[in-house]
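J.: missing the sequence, but the structure's below:
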């Protein structure tokens, strides 16, 4: 049975650094065969481009070899990964969901909701299939639900989807952490 670890926190909270450190530690301690990094961030501006480059450089300079799978432009799920005897770090679920909303925005409202739901169902099925294997999966996401409701319907729809997804993931997780100012709080 796989171990699922959920890590959330605000922007610049230290969650990615914590997740990478924890993934490498588990990879070494448990003598796993593969270490995967699923990247879903999109360089929409200069700051995000610099952050992505920093994460890439950190992995390149690591003493441990990461196998990176990029899913920014096409948020199809990385179904070809077998978590058996692997450690998988996905950074991050928040940007993956943002990418889904972006690529479906041209659809009529009902068709869009159905398409988004298809992605979410596929994601949940993938997590369930991963959980049946002997791997370790670390899922990183952003905590945006502490903010007040937006005056924009799209932002509130996104918050609702993300909140429901977080609850679902935590329910199936073995561990759940929240980062704040590089400090870790374990909730599960």
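T.: Right, received. Where do you want to start? Quantities reported herein were computed from a predicted structural model and do not represent experimental measurements. Residues are numbered from 1 along each chain as shown.
J.: contacts, neighbours, all on C-alpha from now
T.: Will do.
J.: buried residues of the lengthiest helix in the chain, list them for me.
T.: Taking DSSP state H as the criterion, the chain has its longest helix at helix 109-131. Across helix 109-131, burial judged by 16 or more other C-alpha atoms under 10 Å covers 112, 115-116, 119-120, 123-124, 127, 130-131.
J.: the structure to be compared is supplied as follows:
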């Protein structure tokens, strides 16, 4: 089984920058598997900023739903999945069975040979959301993060740009 790292933290905690550096330290070139979809102009700007920060040592692949195929097809170099919470959003908003997709993702990890770094958001530290969908998302993200953390070799929590090893 390949080395697996989960990097979590709040919004703008430095988790993506940290995960990018850790992934490149595992080997270059590396695959950047982006789960975000462009929903509006602001999201397009965010994606462009992320892409501009990355150099030629990255091979970028957009994959909003099928992470299992993306991982299998990129098992020749380290991979960074950024991020699991956007992947969960895509699954939930598309009325996909997110739990089945998560189980398939966890099942493929022992088959892989190249390292995998996951980025995810820690969404359970704030107030209880005021609507059903937001509460379901928070709860589902919490479960997904726990499952991936249990499977990971290492878990890092970032806060204010500082990484803290949790596992």
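T.: Great, that's in hand. None of these values were measured; they are calculated from a predicted model.
J.: would you point out which residue is most central in structure 2?
T.: With distances taken as C-alpha atoms, centre = their mean, structure 2 has residue 83 as the residue nearest its mean C-alpha position (2.7 Å).
J.: residues in contact with it?
T.: Contact analysis of residue 83 of structure 2 by C-alpha atoms under 8 Å, 6 or more residues apart in numbering lists 34-36, 118-121.
J.: how about 10 Å then?
T.: 7-8, 16, 33-36, 64, 117-121 (C-alpha atoms under 10 Å, 6 or more residues apart in numbering).
J.: what's it aligned with over in structure 1?
T.: Under the alignment (TM-score structural alignment), residue 83 of structure 2 pairs with residue 92 of structure 1.
J.: equivalent analysis for residue 154 of structure 2, please.
T.: Match for residue 154 of structure 2 (TM-score structural alignment): residue 175.
J.: now do residue 165 of structure 2
T.: Match for residue 165 of structure 2 (TM-score structural alignment): residue 186.
J.: so its match touches residue 177, yeah?
T.: Yes: with contacts counted by C-alpha atoms under 10 Å, residue 186 of structure 1 reaches residue 177, the gap being 4.4 Å.
J.: more neighbours: which of the two?
T.: Using other C-alpha atoms under 10 Å as the criterion, residue 186 of structure 1 and residue 177 rank with residue 177 on top: 21 against 11.
J.: check contacts around that one.
T.: Going by C-alpha under 10 Å, 6+ apart, residue 177 of structure 1 touches 5-9, 15, 18-19, 140, 170, 183-188.
J.: same question, residue 163 of structure 1
T.: Contacts of residue 163 of structure 1 (C-alpha under 10 Å, 6+ apart): 143-145, 157, 169.
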